[in-house]
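Enquirer: quick one, what's the 3D model for this:
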Amino acid sequence: MTITVNGAWSFVSAPNLHPMQVMIKVKKSGTAPGFLFVSPYTFFGAEMIGQTGSLIMDQAGNPVWFRPLPNRFVQNADFRVQLYKGKPVLTMWEGTISGTQSANPNLPDGDAEPGAFYLIFDQNYHVNHKVSAQNGYTSDLHEFTITKRNTALLTALKQVPGDLTPYGGPANGFFDNYSVQEIDLETGQLVFFWDVLTHVDPADSMLPASSAASSNGIWDCFHVNSIDEGPNDTLLISMRNMWAIYNIDKKTGNILWQLGGKRSNFTLGPNASFSWQHHARHRSDNRVSLFDDACCATRTSPPECQAHGLVLALDLAQMTATVDRTYYHDPALFVPSQGNVQLLPNGNQFIGWGQEPYLSEFANPGNTTTDPSLNLLYDVQYPSQNLSYRAFKNEWVGLPKDPPSVAVHITDDIAAVFASWNGSTETAAWRVLAGAALDCLEIVTVRAVRTGFETEITVQSEGPFYQVMALDGAGHVIGTSAIVRGEHDDEE
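Expert: Here you go, the predicted structure:
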């Protein structure tokens, strides 16, 4: 039977898969269609529930596709659906996040360790592309976006030696420098490169250079965590530790304007200020959305302000920024790192709460701190201290080429047939065949409705050979398992 052990799923037909089990806290009408996309992991010293990897769930919290990683010290991030050459694909970062493998990591918390890369999967769950940052930079976990030009915009990271004493750090220190890179996915050619240290003054960082003392002399002064394409060949770039969002001209590399931080070109209206933010995105009508962590200088820093989704309206003539919408969690969350805000096709807002183990969907009007349950339509909690850098809701059609999985347990003349097909979004029901020989199987169950990731079907047959067929909503066979011999349960 399908069971959960310490908050993780276990399946008879897929014994190697142990994704985390989530709890649905709020479920109201009005949510957008789609599946949930998360990449669970946790920090060193915390209990990891289930396996790390990439997980698609339905809105009831059932796994749809799970790709586990070899151990908890390898993670995925930024797992979502994008378009490549007009077709839907899955994209993700894979590597090790500093702070997950040791109590004393060699890099600042949240950095990508060397050797990381990005993956693009087709609808059959086959890897089409494996991509790495260039020019000696490490592929960074924060952003991997496929453009309409079939190129990839990504964040990349490199430690650059430097004298940090002018900033209050060590003489023989390092800048944790970032670059924005654009790579042609067909040719692998680097077509755009923007070096942050060349264009942004580290002195404007909100993270003191003295923090380098606790991270091998490396000062994480910028911490770039999102890139978004804008109009007129511009890029919107969020830098967490600058408390600022930059609009740059790709042709010249110049900063056109800065929102927030020490050199903001905008006057920020009441409650429009933000700090330690993530996931800046263009919205219509000169608006910008972001996840305002409002906390913290380090993972162990005390909470500052309540995290929330934030949409700002920009007046580019008067250079002012005012609050358009806010999205607060109920109960309040204080989020030291990570997070995102996604605009859904129906206008709803989908929020991954980063280091706090939640994802939520809100109706577009949002809410305030005084009424945080207003417009909260859907809320999911992960087990224990599991977290996901970002969380997304996307529509997806998964068509695995691997066959369905089946396992059979027999007691007397009753067979319990367990059927699953990792990644199939089109399976609506199962057909069971059984027989005394491999070449004479007969249908014993015409149609058993699929129930979650794994369906248990009871049949009156001693077999000993069994096979299942996956049926779509129209009753067509879309997948056939191998033939297996049923296992007799031991009797006392």
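Enquirer: please make it C-alpha for all contacts and neighbour counts, starting now.
Expert: Noted.
Enquirer: the closest residue to Ala332 other than its chain neighbours: what's it in contact with?
Expert: Take Ala332 and drop its neighbours on the chain: the residue closest to it by Cα to Cα, 6 or more residues apart in numbering is Gln306, 6.5 Å away. Shown in contact with Gln306 (Cα atoms under 8 Å, 6 or more residues apart in numbering): Asp293, Ala294, Cys295, Tyr328, Ala332, Leu333, Phe334, Val335.
Enquirer: and this one, please, so the two structures can be compared:
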Amino acid sequence: MRLPSLVAVSSCVLLQYSSVAYGQSNASDTRPYPGTPANFSSFALAPFWPYQTFVTEPDFHPPVLEITKQPGASDGLFIFAPLPFLPVYPDRPPVGLIMDQLGNPIWHSANGYLGQLEVQQLDGKNVLTYWTGGIGGGFVDAHGMGTITILDSTYKLIQNVTLNDGTFKAGDSMQNKPYPSYIDIHESHITPKGSLIVTAYNSTPYNLSAVGGPEDGWLLDSLIYEIDLRTNETLFRWSSVEHIDELPLNGSHQLHPNGSIIDGNNATHPWDYFLTNSVFPLDDGYILSSRHYWSAIALDSNGNVTWNLNGEDGGDFDLVNQTGKSSTFSWQHYVRPLDSTPNRSVTIDMFNNHNNGFDNGTNPSTGLTLYLDLQNRTVETVSALQDPKKVVYVDSQGTFQRLPGDHKLLANGQIPTLTEFDDNDRVVMKARFGQDNQVSSYRSYLVSNWSATPYWAPKIATTQEASGNVTLSMSWNGATPDVYDGWMIYESADVNGPLTEISQRVPRTGFETNATLSAGTRLVMAAAGKGNQATRRSESIRVELPSV
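Expert: Below is the predicted model:
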């Protein structure tokens, strides 16, 4: 569905600056009706979110970005991969996006499902990484079979990382067809030693009678791989099924409301009892987040469980100093160690969903920071970030990102909002890119270190106006604001060229910049650049319009 009155957006952000408290809207603080997800919106009643269109990129439709900022908010670029609910937005294909804080798109990927879009470092240089592939799983806890793509700062391909060790059996809605690569969507972290940590899932036959399932049942084995990017050699492999003695099946919370397991009857619908949704290096091992186990789990370099921090009862840890705050969590995402002293202590961050599709609307979602005393096996809460003016209940997905200056960013995954907190945990920025439950982004980031000069040329296109003049539209997908600040337009009355004289200089205005050409037949070209220095030229186009 398209809204003609909204799609032609030249001012592409609803931006407000304020030195006072945010408004008192508490729409997300309303508990959902029974049987509906938290923050559920009726698709028939909720307004459709406006999006942008461009003459030079007619298939590109990024959302309008609504931003509210206070002084002291961080600068940078938003990086996310909005996934529209296609029955609501059938004409908006999924795409990866980089946008500035004025709401202007900077870069967009090709159309097609893309996840885990992130700026990382490889061999000391910034790279752009993302996952592409096929999605299986249920409405809330999808998994995937795909590839990790690594691009340099010109968007040239460095590497496509694949995984297929011959043991995988596609499950769930993937219909058991083979895939060239089985890397899952949930994690793709480049380590300082030049390796890539990824997750994967494999349908596995297993006797589920101990948890009320069939003896000839199936479960989804949650796998971790660390892959050497230079040799494609597997440096580490971990299987949840191979550690059921340490992490038994009855620790799973992935159950129907009546307490029975979800699926598990065949290979295409295995029981997803564990779900690893983040993995990160910790000392000489790893820390993983098991969403369905409600646990942050540390592994040694051999894959043995060294400790299990459980969000319900502490697991291997005792909860201390709980007056006025709680260290409990559930259905969490994005567990990251903030600092650690091996065998003594570690501080961890996580996005504490505290909700899922069956258990929702009771506990607000927070950015939770916990201090773990590894010697005395105690855990206490350092902080639990939430926007007091807009409490959210996030069923799935989410990011807790540390920013420079001890600022923090919470990206709410299923709910298309981002909130920045300053070093005193006060809200200084809020952004929204859609209506609740109409679009989501698994992870979202705010980065200040991405500078890119695309290897491809800028694009130009013309539109004839009723006046007889011609509007020349110019864009350069992927070029960051530091790369060019304006356009130099070259025109020649000789349609065979050459194009040597600059006829206009036009400041950059967002993703697409417009200029007016007088009527007539001529050859036109545009160059993006800074000052008088052209960075990259477009192809030339022939403008053939009669003189007025």
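Enquirer: quick one: the contacts of Gln306 of the first structure as CSV, columns for secondary structure too.
Expert: Below are those laid out as CSV (DSSP: H, G, I helix; E, B strand; the rest coil):
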residue, secondary structure
Asp293, coil
Ala294, coil
Cys295, coil
Tyr328, strand
Ala332, coil
Leu333, coil
Phe334, coil
Val335, coil
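Enquirer: can you list those residues in CSV and add distance to Asn241 of the first structure and neighbour count?
Expert: Below are the contacts of Gln306 of the first structure laid out as CSV (distance: Cα to Cα, whole Å; neighbours: other Cα atoms under 10 Å):
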residue, distance to Asn241 of the first structure, neighbour count
Asp293, 11, 30
Ala294, 11, 22
Cys295, 11, 22
Tyr328, 22, 26
Ala332, 23, 13
Leu333, 20, 19
Phe334, 17, 20
Val335, 15, 25
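Enquirer: all helices of the second structure, in order?
Expert: 4-7 (DSSP state H).
Enquirer: any idea which residue sits dead centre in it?
Expert: Centroid-nearest residue in the second structure: Arg443, 2.8 Å away (criterion: Cα atoms, centre = their mean).
Enquirer: quick one: map it onto the first structure.
Expert: Superposed on the first structure with TM-score structural alignment, Arg443 of the second structure falls opposite Arg390.
Enquirer: now do the same contact list for its match.
Expert: Here Arg390 of the first structure is in contact with Val38, Ser39, Ala77, Asp78, Phe79, Gln338, Gly339, Asn340, Gly352, Trp353, Gly354 (criterion: Cα under 8 Å, 6+ apart).
Enquirer: among those, which two are most distant?
Expert: Spanning the widest gap among those are Phe79 and Trp353, at 14.7 Å by Cα to Cα.
Enquirer: who's more crowded, these two?
Expert: Between Phe79 of the first structure and Trp353, Trp353 has the larger neighbour count (other Cα atoms under 10 Å), namely 30 against 25.
Enquirer: what's the closest non-adjacent residue to that one?
Expert: Gly339 (4.7 Å).
Enquirer: which residue lines up with that neighbour in the second structure?
Expert: Using TM-score structural alignment, Gly339 of the first structure pairs with Gly398 in the second structure.
Enquirer: who touches that match in this structure?
Expert: 333-334, 351, 353, 410-414, 441-444.
Enquirer: now for the residues you listed, which pair is the farthest apart?
Expert: Across the contacts of Gly398 of the second structure, the two lying at the largest distance from each other (Cα to Cα) are Asn353 and Ser444, at 15.1 Å.
Enquirer: one step back: and the gap between the match of Arg443 of the second structure and Gln82 of the first structure?
Expert: 15 Å (Cα to Cα, to the nearest Å).
Enquirer: cool, Ile255 of the first structure as well?
Expert: 28 Å.
Enquirer: just Gln349 of the first structure next, same as before
Expert: 18 Å.
Enquirer: one step back: could you report the separation of the residue nearest to Trp353 of the first structure from Gln277 of the first structure?
Expert: 8 Å.
Enquirer: what's the overlap in contacts for the two?
Expert: Phe291, Asp293.
Enquirer: is His269 of the second structure in contact with Asp263, as I believe?
Expert: Yes: counting by Cα atoms under 8 Å, His269 of the second structure sits close enough to Asp263 to count as a contact (5.7 Å).
Enquirer: which of the two has more neighbours?
Expert: His269 (24 against 20).
Enquirer: quick one: that one from Tyr206 of the second structure, how far?
Expert: With Cα to Cα as the criterion, His269 of the second structure and Tyr206 of the second structure are 13 Å apart.
Enquirer: and what of Gly144 of the second structure?
Expert: 21 Å.
Enquirer: looking at the two, which one has more neighbours?
Expert: It is Gly144, of Gly144 of the second structure and Tyr206, that has more neighbours when counted by other Cα under 10 Å, with 24 against 19.
Enquirer: kind regards, and thank you for your time.
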